[in-house]
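K.L.:
Let's see this in three dimensions:
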Amino acid sequence: MSAFLDALMAQRRKFLDGLDANEGDINLDIFEDFYPDQAHFVFELLQNAEDTGATDVAFFLTEKGCWFEHNGTRAFTEPDVRAITGIHNSTKKKSPDQIGKFGVGFKSVFVYTLTPTIYSADFSFQISRLVMPEPVASDPSIGGKTKFWLPFNNPNKATQAAFSEIKAGLSELAETTLLFLPNIESIKWRVGHDLSGAILRIAHTDSHLEVMKQINGQTTTSSHFLKFDQPVAGLEKQRVAVAFALDFLPNAQMFSSDKPLSQQLKIVSVPGQVAVFFPAGKETSGLRFHLHAPFVPELSRASIKETPANKPLFEQLAVLAASSLHKIRDLGLLSTDFLAVLPNPQDQLAPRYFGIRDSICRAINTEPLMPTYVKGHAPAQTLIQAKSSLKELLSSDDIEFLIDYDEAPPQWAASRALQGTNVERFMNGLAIKDWDIASFVDCIDQKASEGNWRGVNTEFMAWLAGKSMEWHQQFYALLAKDSEAQDELYRLKRCKIVRLSEGAYECGPKCHFLDNHDVKTRGVRCVDPAVYTAGKSKAQQESARKFLEDIGATKVGERQLVEAILKSTYVNSARTLNQREYLSHMRRFIKLLDEDPSCGSLLSTFHLFMGKDNRWHKPAEIYLDDPYLGTGLSEYLGIIGTSNPPSPLADFYQSLPIDTQKFTRFAEKLGCLTKIAVARTSCGKNPRWNYLRSVSGERHTSPIDRDYIINRFHLLAAKKSEKLAKLIWNTMCSLSDAAHSYDSTHHQNPLRAVYRKNERGGAHFADSQLIHQLRADAWIPQRTGEFVRPAQARVELLPDGFTFDPGWPWIKAIEFGKGIQLQNARAQAEAAATLEQQRRQQEAAKALGFPDAETARKLAEIPEDELKRILVKWQRQERTASSTPEFPQRVSPNPYRRAERMAERTQAAAPKTYEVRERSVRTSDRDARQLARPYLLDLYTNAADEMICQACHQTMPFNLPDGSPYFEAAELLPEASAELVENHLALCPTCSAKWRHARSSSDADVIAELRAAQTPEILVTLAGEATAVRFVQVHLDDLRTIISVTVDDTTVPVEVK
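P.N.:
Just a heads-up that it's a prediction; the model follows:
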């Protein structure tokens, strides 16, 4: 060995002689600049010990230097001596399973010492001038250990500074120092004789590590980690690793191997460190867990070098990080909280760490790793997210039934995290789909809506029917509370989701609450009371009922009770008459129809009336005639004859103790026949058929062929019956559709025929066959006893009961009275002359600007002087109207502060005082009235320097000699107990007189108006006319404060609107 050292020393001496010959051009002190951080050599020594397989290392720091020893299984060899005394000549470049570049890294000790000494089993030597080994006496006491001595003899580093820096470096050794070292299990140190410390690593399992730090024998910190590693491809002993920090749960203080890890610890976020066995202090990953790989670092080992050699290691770390999630899940630690530890899309990561984030997200999206609502795990892409209330309502089986899917059935994702947290950010970056209340409502609408073209889904209804009453209550309460569901009430109203007492389902508007269970409700759709009374939650019960009310369910009312009677008694025509019961029912039906006319559609569908054939009929199967209503239908039906004629009302109704007229109106409202049916027919027999069919178009793609007649009208007219004529007349009066005086293809007007081949070709219109029937026959009776055609009829000769209005469209259409001409030529000539004279007078009056001749005549009768006076007054009013002044505006910048000051002033204002003379005379108002004038003048003068009256909104009528406008300050609130300038109105003399002497509105009315005003004005009645009294906003605010203090007797200002 001595020969090796002698030879090596000779080589190094030549090297140093060469350096000396260069006279300082080459300076080895540059190595001190590579290690700017204090006590960096501590990590270099630990690396050396790790490479030798050491399990225990120790430092002993004195004021003269630092001892370091380890129990490595391999002592120094000749190549090691060459490497540690060489420059960038490490043995590790040929041994990739070792850490770093020892030859260069060891040079960090020269920051503190010029002559480090190494004692090993085969070599004991001192190094001088960085590269020169010099033999020293061996130390037999070290046995198989290796020991380093580092005396503080570098003149560039004071001894005390060296001692302090190394002491600090040892004290600051973190628990992560041992996290990624496979061999070293303990690091101990002693500083003088007073301070000792140690870092110990305990492996509870292959992945669960505990690192403890002790000071003077007492454990100061204990950190737990989950570490997962795997061999680096191509390097036998090197490994990549990820480590997650653990922290105790609130109910655990100390780790016990007898309990599952998940019951004691949880994974927590920490600033992620990147290590090349030891943390690279300046490398920032942005992750919240630690990484380790045998990266190529910068020379200082403070950061990871940007080099292609590191890329495979980052790729392998990405795979390892994702695969470790399976083990974390199996340990019971992959909870929703754990997701905060994982990188999310908003984390600021260096680009080379993107792959780790992408790999983790991809794994959670596609593998069963994402926490679910039922405490399991599933691929995130199969999960759906919703509010917790919906998740509580719908189980996994429910959503599997309700939601269509391709492969894996959907499951609920774990509950949403708080907004702005890392858990929420991570979940937002996953492929979880939203399926919330709105989606649930869509599903209900698709499967249970009456308006769905597919019809109600029977499988969905069966699923709904299988739910308990408590579930239904929870279902309804959820929809009542959720704002999204409230926005969709119009859709839910058409869905059959309301459970009925008999177990069926119906739409809300058709359902009713039965609060009185003694009432017979056969046929009434009653909500099952259990759906809003089950359970013990009063709030949920109330919410469930509220939802049912929101979608249209109502209390059982008279209509529903009547419906129950109808369905139980009047469904068919075969039943026995119970006159007492029937009378009771009829009275009830009549009253209901009077109170709710919409019930007519319900009543008209049941067999309510008995005919003379002793059978029960629907209203449309009964006609009314004498003795109930003289319609003439008996005679009409006898003439036309039908195969299935309606039946006349039975005679026994005359003897019922019920108002016959009221009963008749009731029967008529329900559809009992009182008129002739106008039949629809084609246009082929219309007298204007040739014109109608000449419409443009060849193809009948959208044809219309619509005309109207009264069947066998000629037979009716031939009877010369006043009854039949009145029936026809009343029938025409009842044709509401005939009221339209325009032609339309959409509107079916019985007075008009329409024919069309297609929409593009348009349509032709003509008088209907009905009109031609009515014009052609002599069917209208006259008081003379004869029957005439409409053109020859006189309105004054119509019999009683023939109501007439010349403006009715059908009267015009049948040309009523058109044939009546003036009896002689003289009458015709006089009429013509009169009309011509009227026409000329009308033209002359319009030429002079009058609307008609009558107005011109009336104006001509007015005396000339009076007419001039009227003209002058009108011109003045026109000028005033054309220049209506702008009402002033005044808003307080701080109305609340103004209200407070106004309240204080009001409370401090002088009270109203009176002296008792022969009458009570108010003596305290002089100052208030005088001060009110400048206050009002300021408020109600607009930008044009015009003072405006608050009542008539016009400028004040004249100015005083000093140029100020004349106005009167009328007191507004006599009830106010204090004298206040604000309690006045700015009025012109006329409005002031009206206010004082012709105000119909009481003081209480004025106060109520002021309180309720939404805009700065109130309505009062002055001289019999409604008058708007306007205010600027600050004046109105002041008055409200006065009311609150002097009228309401409160010290708190009223709300300023």
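
K.L.:
hey, let's count contacts and neighbours off CA atoms from now on
P.N.:
OK.

K.L.:
longest helix in this protein, by residue count?
P.N.:
Longest helix in the chain, counting residues (DSSP state H): helix 825-847.

K.L.:
quick one: buried residues of that helix?
P.N.:
Across helix 825-847, burial judged by 16 or more other CA atoms under 10 Å covers 841-843, 845.

K.L.:
and what of stretch 467-476?
P.N.:
So, applying 16+ other CA under 10 Å, buried residues of stretch 467-476: 469-476.

K.L.:
Could you also give me the structure for this second sequence? I'd like to compare it with the first:
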Amino acid sequence: MSVLQDIKRRRRNLAQTLKEHQGIRTLVEQLYPDRAHFIYELLQNAEDAGATQATFRLLHTSLVFEHDGRAFEPADIEAITDIGSSSKQDDQQTIGRFGIGFKAVFAYTNTPRIYSPTYSFRIDDLVLPSPLTANSKLGPVTRFEFPFDNPKKPAAVAFQEIQQGLEALQVSTLLFLNTLASICWEIEGGAEGAVHRVVHADHHLELITNPDSDDAWSDHYVMFSAPVPGLPRHRAAIAFELDYLPGVEEYDHRKPLAKQMKVVDANPGQVFVFFPAEKETSGLRFHLHAPFVPEVSRASIKDTTANAPLFNQLADVTAAALQRLKKLKLLTPELLSVLPNNDDPLPLRYRPIRAAVLLAMRQKDLTPTFTGGHAPAEVLLQARVQVKELIEPRDLHVLLQTIDPLEWAANVNQKNGRIDKFYSSLGVEEWDVEALVDTLKEHLSEATAAPGQTYTYLKQPTPEVLTWLQGKSVDWMRELYATLERHYLGGWQRAQKVEGLATLKIVRLADGMLTRPSEAYFANAQLGSAGVPTVDTATFTRGKKNDLHPEARQFLVAIGVRELDAVSQMDRYLRQNYGEFSRNQKFEDMELFLRFAEEHPHELDIFRGATIFKVKSKGGPGVWASAETILFSQPYAPTGLDQFYRQELQDAKWHCLTDDYQTLDKRLPAFLKFCERVGVKSSLEISRVGCYGNTQYAFLVVKAPGNWSDNKGINIDFTIPGLQEALQRPSLDTSRLIWTSLLTAKDPNFTEAMYRSNSAHDIRRAPSKLIEQLKKAKWVPQGDRFVQPAQALVSKLPKGFYFDPAAAWIKAIDFGSETRRQEEMGKDRQQSAKLLGFPDDEKTLEMLRELAKLPKEELGNLAAKARASKAGEFPERTSSNPERRTKHVGAAAAQAPQRQSETRERSVSVNYSEVKTEARQYLSDQYTLDGDLYCQICQKPMPFRLDNGQPYFEAVELVPDLTTMHPPNYLALCPNHAAMFERANKSKSALRFLIKQAHGVNIDVMLAGQERKVRFTKMHLEDLRIVLDQLSKSSAQSA
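P.N.:
Next comes the predicted model:
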């Protein structure tokens, strides 16, 4: 029995099962995601058979596939005619592992035919082989024929789907195969195509599409691989795409690859399991391959631990490839855009590849540098080109005081581009022009001492850095100045940056030394420069003609180098002889200064900080001080500042001029004018500050809505420095000084503090700190004493205190408000005394004033005696027109508000407070006598008063079950009897009857087990009866 007959015999039961269970065939046919996927299955079998060439011929009635690989063996027939079995299951070196891949052809054919040099046969019912006559013309070629005889798939549809599959066959299909180097296809009545793989030297391979046609093109790659442990015939591999350099049109094998091509971005990079896994995404920008365990469809990689070692090996392969790329001179800055950075969204299992790349480039000589070489990323810095060209690596070593040498990273063509992000992922620090300036500040600053120190400088330049800079050429210095002007001062905050450079010894002088900008001058041929430190002209000119380098000179001017003229000469003289620690001051130089001020009235700022004035000193001869620390005082100007700043003068924070300047005689007026112009203090200055510390800071700032805007926010308050201390020791001179300063203030809005977060919100306003300080302090002179502004009288102000009643600050400090209130109260007291029966004469009023001076205890005793003498008294109120009052009260009762309640935890009257407020006013009017309010039960004045002077009493509802609420239906009771009436009252149910039947002005009630009388004024009792009668009538009408 032949091999085919034996296999067929053994497959009959399986064939019968498949007929009975058609779903199995359907499952097999639909197993793959695309209809022509079996094309890859055929190529897989060709690769496993060691074929070098494969050909497809698509006819309208069938598909023919041929390859030149190994001929069929019995095991191959066993596998191809079985389901779930494969000759490759025990051979881990082959691609296929499932034995059902070939069955995908049955979606198109029922009778596939195989012609091999060893066996020729047809397959029926998926699994039954039948022998065919061999085709001797094929020679060593194996042929597969697939007639389109599946009734479920019309031939036209089969032709169209396979045509689409062939035309979509990717050029990269051959990229990671070992033996198959050529794929050709022909389509009846249509196109034909081919892909060939050519392996060049040095990991370089070329995939040529349609090589024999006019539209042929090539794709070039560099591939790196390593054997898979345990599978020596399989390799883990990566491939980078290549493209021609500008000006190169075709590959020349005689020239180095790096001279012709560069690595480019393959976005997206593909994942291969020999062939492309269409649905697998790596997030990388190069291709990779390994013998992964794929999903059954081969479209993606299976999530299984069996694949983990392959991902780790790919990471090692990629890291090792960097060294080979470097040897091929392909490891350029542009290649960094292809490598994964930390911003790339890589799936978790592909991240070891990125980690391996970053680690290798951090620690090994693999990262491209500015000079064209490679270095570990951990020794690299990044900056703009101009800084790299200026500061060489050996300069970095000096400036940063490092032990290990540093290098510049290669240039970045786009900020925040892929190359820049890759450098950031490597941890390459940016050390640009700002960092350069910070380093120069650290090592070249020459900072002057703080006031009070005995030595000249707090900080000297670092000797090594100063020597390094002095060793630079004038050309180099010129480029330094131009670079700093263009890339540092050229941005925002120019003035602030210029100020930060003022102390740096970076100005090259003509003698080769370095100095600070303020000590250097541009040479002036007309004035001569002997003995003057002038800038080396070569640092801001260039060429044989000494053409001006505008940016270099502009930088020198900006940082403080000046033209040598009369002004700069005076400035230099002042700094040499009138510095903070100078001992060269001469009284006679004042005439020199006065003449300069007359000739250069707009250049007086150069005197700022110069110690040109002789000032008084405690217990010794005069010392020298600058204008900013001096106050005008007697005998030069009676400003009062010496009193205001008395403590500060004692502490030498402020100074006064010595009397020596009295000898200037005719020049004294010019001297005083000069003093004022250069900054000697002649008046108080109202300073603008922020709102912090204002008594209403919480309202102004904390509770202000919105977020702060530097452009649109407002935060303004006002104060006078030292005012709080001066107000604690008032004097006439101090008060006059404050008064005059307020009158002559340049900004009249100093009375208000203002704040807003941004323009979307209103400005919040409150009295300024200055106004609050002035309102609280006793500083306004009134005869022989000082009072708060509110207690002052205009008539008592001394001479020199001009009073403007319309001035906003006069109103803001409440000037005279308390006095006016006292006058009005005096008039009220006179009227009150008259109403109380006291004679309207001064003697009686004086007696009342004397009584007001008595201690509270003594007044209380007098009041108690007075109340005792009034025992039995009780307020009486009667209506002068009973008839009219009856109508008025009745109308009010008819319109009284209904008692409204809401059901919460208990019933609560929601309009209770309004009526009770009216009731309290009503009861106060009824039961007040001689300023005392009487309880209706004990008939005595209320036991105590509130802080506002008003007697405390309880307004207690009398008849509680009325449907409407009325002020007359309340009693004025002391706290004791209010509690009794509300909580120990056995007469509540009879109150309405008792009121109607009462004779006189009393009703009897039982409170706390004792009989008590409730006393009314006649008017109150009548009003209450009118209310009750009106309610009875309304109730009868509604019934």
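
K.L.:
Superposing both, give me the TM-score.
P.N.:
With the length set by TM-score structural alignment, normalised by the length of structure 2, the two chains reach a TM-score of 0.56; 638 aligned residues with a CA RMSD of 4.2 Å.

K.L.:
The counterpart of Asp445 of structure 1 in structure 2: which element?
P.N.:
Alignment of Asp445 of structure 1 against structure 2 is given by TM-score structural alignment, with Lys441 as its counterpart. Using DSSP states H and E, Lys441 of structure 2 sits within helix 433-444.

K.L.:
Identify each buried residue in that helix, please.
P.N.:
For helix 433-444 of structure 2, by 16+ other CA under 10 Å, it's 433, 436-437, 440-444.

K.L.:
aligned partner of Leu564 of structure 2 in structure 1?
P.N.:
Aligned partner of Leu564 of structure 2 by TM-score structural alignment: Val556.

K.L.:
dump the residue contacts of that match.
P.N.:
512-515, 526 (CA atoms under 8 Å, 6 or more residues apart in numbering).

K.L.:
Look up how far Cys526 of structure 1 lies from it.
P.N.:
8 Å (CA to CA, to the nearest Å).

K.L.:
so what's in contact with these two at the same time?
P.N.:
With CA under 8 Å, 6+ apart as the test, Val556 of structure 1 and Cys526 both reach 512-514.

K.L.:
which residues does the nearest residue to the match of Asp445 of structure 1 once chain neighbours are set aside contact?
P.N.:
Excluding its sequence neighbours, the residue lying closest to Lys441 of structure 2 (CA to CA, 6 or more residues apart in numbering) is Leu504, at 6.3 Å. Leu504 of structure 2 is in contact with 440-441, 444-446, 515-517, counting by CA under 8 Å, 6+ apart.

K.L.:
let's go with 6 Å and repeat that
P.N.:
The neighbours of Leu504 of structure 2, taking CA atoms under 6 Å, 6 or more residues apart in numbering as the test, are 444-445, 516.

K.L.:
With Ser85 of structure 2 instead?
P.N.:
Ser85 of structure 2 neighbours (CA under 6 Å, 6+ apart): 79, 99.

K.L.:
which one in structure 1 is aligned with it?
P.N.:
Aligned partner of Ser85 of structure 2 by TM-score structural alignment: Asn89.

K.L.:
pretty sure its match is in a helix, no?
P.N.:
No: using DSSP: H, G, I helix; E, B strand; the rest coil, the assignment for Asn89 of structure 1 is coil, not a helix.

K.L.:
now stretch 808-827 of structure 2: which residue numbers in structure 1?
P.N.:
Stretch 808-827 of structure 2 corresponds to no residue of structure 1 when matched by TM-score structural alignment.

K.L.:
To clarify, my last question referred to stretch 333-351 of structure 2.
P.N.:
With TM-score structural alignment as the criterion, stretch 333-351 of structure 2 aligns to 336-354.

K.L.:
can you list contacts of the matching stretch?
P.N.:
269, 286, 288, 357, 422-423, 425-426.

K.L.:
so where do the helices sit in the stretch 651-800 of structure 2?
P.N.:
668-678, 697, 723-727, 732-743, 769-776 (DSSP state H, counting those that start in this stretch).

K.L.:
Pull out the buried residues from the third one.
P.N.:
Right, helix 723-727 of structure 2. Under 16+ other CA under 10 Å, the buried positions of helix 723-727 of structure 2 are 723, 726-727.

K.L.:
what about Asp243 of structure 2, helix or strand, and which?
P.N.:
strand 231-244.
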